[in-house]
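Q: structure here, sequence nowhere to be found:
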């Protein structure tokens, strides 16, 4: 089998085409948002929101509502609860995040355990890329397009907020409102990625691409290009490898992103561990020759 046949064979199946489409859309959207999450230091917040949507999805199934609607409601609820606990108690943000997301996630697990279902609700937790329907695909496209458009249109405000919220306030902006909008987009992005890898692995898609791009460039503008490019590449590789190995598709997508991060971490020209070691050795030799 030649390379063309290897690439073309999976595309002969409708479920694989849908899986690829959802993966690429979710990967690009998560990767763009991850650039701001990495800079602000909201990795744990991404983890919290992605896990907190679980009970919303289960409740939506129970009442016959769209999964995305339940996930969005609980995503926004999680953000509001975290902010409320942080602002009205002595607890710091990390403690508020831990309390809210573990409680809501546990609530979701309990709901799954007691809800009679002809569907495998565990797919919500671990993802079900190969079971994506045409309706699911359109849902991902619409939510993804709206979220991506807002991120791009407001990218200057988000970037200023990430680098210096005090300066943003001095320019007449409302940092609290900007942060709230960004958290809302995080909730929407989690819903999109939920279709691809489930609530467990969403946080990886929200953090790894931005972290990878951050090790490759000092320019935030370049980060916004490199991050989604790496994520889309990893997504395509992950889907193809999972097809030929008959492995978990969502897991393989995230594993591909992790593998790319490891390569960048080791061999990045400026920030890579190997490059740093060589630079240290070169500096020592130069000092020895100078002495």
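A: Cool, the structure landed. None of the values given here were measured: they were computed from a predicted structure.

Q: can we go C-alpha only for contacts and neighbour counts from here?
A: Fine.

Q: how about residues contacting the host helix or strand of residue 69?
A: With secondary structure defined by DSSP states H and E, residue 69 is part of helix 67-87. Residues outside helix 67-87 that contact it (Cα atoms under 8 Å, 6 or more residues apart in numbering): 48-50, 52-61, 91-93, 96-97, 100-101, 104, 139, 183-184, 187-188, 191.

Q: count of residues packed around residue 215?
A: Residue neighbour count, defined by other Cα atoms under 10 Å, stands at 18 for residue 215.

Q: contacting residues for it?
A: So residue 215 contacts 264-265, 268, 270-272 (Cα under 8 Å, 6+ apart).

Q: again with residue 122
A: residue 112.

Q: what does the one 4 residues further on give?
A: By Cα under 8 Å, 6+ apart, the residues touching residue 126 are 197-201, 250.

Q: and the residues you listed, which of them are in helices?
A: 197-201, 250 (DSSP state H).

Q: ranking by neighbours, what's the top pick from the residues you listed?
A: That'd be residue 197 among the ones in helices among the contacts of residue 126, by other Cα under 10 Å, with 29 neighbours.

Q: from residue 154, how far off is it?
A: 27 Å (Cα to Cα, to the nearest Å).

Q: next up, the contacts around residue 286.
A: Residues counted as contacts of residue 286 (Cα under 8 Å, 6+ apart): none.

Q: helix, strand, or coil at it?
A: Under DSSP: H, G, I helix; E, B strand; the rest coil, the three-state class of residue 286 is helix.

Q: that one and residue 214, how far apart?
A: Here residue 286 is placed at a distance of 30 Å from residue 214 (Cα to Cα).

Q: please apply the same query to residue 114.
A: 43 Å.

Q: quick revisit: now, of the contacts of residue 215, which are buried?
A: Burial by neighbour count, 16 or more other Cα atoms under 10 Å: within the contacts of residue 215 this picks out 264-265, 268, 270-272.

Q: ok, and here's another one to check against it:
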């Protein structure tokens, strides 16, 4: 048990583990909506769109959260605008948006001579998480999860039948805006832990793993949150003992859980189906 308890003697490890649990729970809950709506790439759009906002906010001396949130929302608006004003499909609109915003962010970091640590922003450094960071992540997690619980029925209806939700009078535009805000805040919360790029792995992969195991949306959220927290904690310990970057360690851990599920899921596992087919044959 020493290998499990020894790291807890360090403040930075305790802070990292708390942040990992919080972000591991939050990301898959929000990512569930992306998986079900087949919009997983939208998270990538938002993650890349944050970068110019971070550069500008740092240059102006305003909170990074404000700049990141503003440009994250702008990225989702740009995607919707391109899609609505042309024949371009949504996947193409998202690819155009995230590549352009990412290029703009790199340019601004250079032009404004920003001292932001680009590697930490892109790939995260959860072992440098402070107690203040944990508090910020905790507030975002609490706010987003409370909103999901409060508007669960409306979000459920909107997720599976947008036209039906609009027909019964639900404010579809407001719901979509709220969901985009939740995605943006989730990526901002994960920015410190796994970075703006690898946070997509934590949003999508545990939710996709749960998708292979359960059918109901709420169970998908619960199981995804559990897998996300487990993957984060395991990745942090691997990062600590193997001296590996924390973000990639967490991303590879949750991918390993997904791969095991893909192979051995009781209902959809590749090897499980082969075994059942062999027995029946």
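A: Yes, it's here. Bear in mind that the values here come from a model prediction, so they are computed numbers and not experimental data.

Q: of residue 114 and residue 214 of structure 1, who's got more company?
A: Using other Cα under 10 Å, the more surrounded residue of residue 114 of structure 1 and residue 214 is residue 214, with 22 against 8.

Q: aligned to that one, what sits in structure 2?
A: In structure 2, residue 214 of structure 1 lines up with residue 211, judged by TM-score structural alignment.

Q: what's the match for residue 254 of structure 2 in structure 1?
A: In structure 1, the residue matched to residue 254 of structure 2 (TM-score structural alignment) is residue 257.

Q: what sits closest to that match if chain neighbours are left out?
A: Using Cα to Cα, 6 or more residues apart in numbering and skipping the chain neighbours, the partner closest in space to residue 257 of structure 1 is residue 234 (5.2 Å).

Q: wouldn't that neighbour be in contact with residue 251 here?
A: No. Taking contacts as Cα atoms under 8 Å, residue 234 of structure 1 lies outside contact range of residue 251: 11.5 Å.

Q: neighbour count for those two, which is higher?
A: residue 234 (25 against 20).

Q: do you know how far that one is from residue 258 of structure 1?
A: Distance, residue 234 of structure 1 to residue 258 of structure 1, using Cα to Cα: 9 Å.

Q: with residue 50 of structure 1 instead?
A: 18 Å.

Q: neighbour-wise, which of the two wins?
A: Of the pair residue 50 of structure 1 and residue 258, residue 50 is the one with more neighbours under other Cα under 10 Å, namely 31 against 18.

Q: what lines up against that one once you look at structure 2?
A: Match for residue 50 of structure 1 (TM-score structural alignment): residue 47.

Q: which non-adjacent residue is nearest its match?
A: Excluding its sequence neighbours, the residue lying closest to residue 47 of structure 2 (Cα to Cα, 6+ apart) is residue 196, at 5.0 Å.

Q: contact partners for the one you found?
A: Contacts for residue 196 of structure 2 (Cα under 8 Å, 6+ apart) come out as 47-48, 50, 121-124, 187-188, 190.

Q: what about the spatially most central residue of structure 2, helix or strand, and which?
A: The structure's structure 2 has its C-alpha centroid closest to residue 203; by Cα atoms, centre = their mean the separation is 3.2 Å. According to DSSP H and E, residue 203 of structure 2 maps onto helix 195-211.

Q: give me the number of residues near the residue mapped onto residue 20 of structure 1 from structure 2?
A: Matched by TM-score structural alignment, residue 20 of structure 1 corresponds to residue 17 in structure 2. For residue 17 of structure 2, the neighbour count with other Cα under 10 Å is 25.

Q: and residue 17 of structure 2, what does it touch?
A: Applying Cα under 8 Å, 6+ apart, the residues contacting residue 17 of structure 2 are 232-233, 236.

Q: ok, it to residue 50 of structure 2 distance?
A: For residue 17 of structure 2, the distance to residue 50 of structure 2 - Cα to Cα - is 25 Å.

Q: quick revisit: mean deviation of the helix holding residue 69 of structure 1 from structure 2?
A: Compared with structure 2 after the fit, helix 67-87 of structure 1 shows a mean deviation of 1.0 Å (mean Cα distance after the TM-score superposition for structure 1).

Q: after that helix comes which helix or strand?
A: Reading on from helix 67-87 of structure 1 to the C-terminus, the next helix or strand found by DSSP H and E is helix 93-114.

Q: who touches that following helix?
A: For helix 93-114 of structure 1, the surrounding residues in contact (Cα under 8 Å, 6+ apart) are 44-45, 48-49, 51-56, 58-59, 78, 81-83, 85-86, 121-122.

Q: go again with 7 Å.
A: By Cα atoms under 7 Å, 6 or more residues apart in numbering, the residues outside helix 93-114 of structure 1 that reach it are 45, 48-49, 51-52, 54-55, 58, 78, 81-82, 85-86, 121.

Q: same check, this time on stretch 25-38 of structure 1
A: For stretch 25-38 of structure 1, the surrounding residues in contact (Cα under 7 Å, 6+ apart) are 43, 144, 148, 162, 189, 192-193, 205-207, 209-211, 223-224, 227-228, 231-232, 235.

Q: spell out, range by range, the helices that occur in structure 1.
A: In structure 1, the helices defined using DSSP H lie at 3-8, 14-40, 43-52, 54-63, 67-87, 93-114, 122-126, 134-153, 155-163, 165-170, 175-214, 220-245, 249-267, 273-290.
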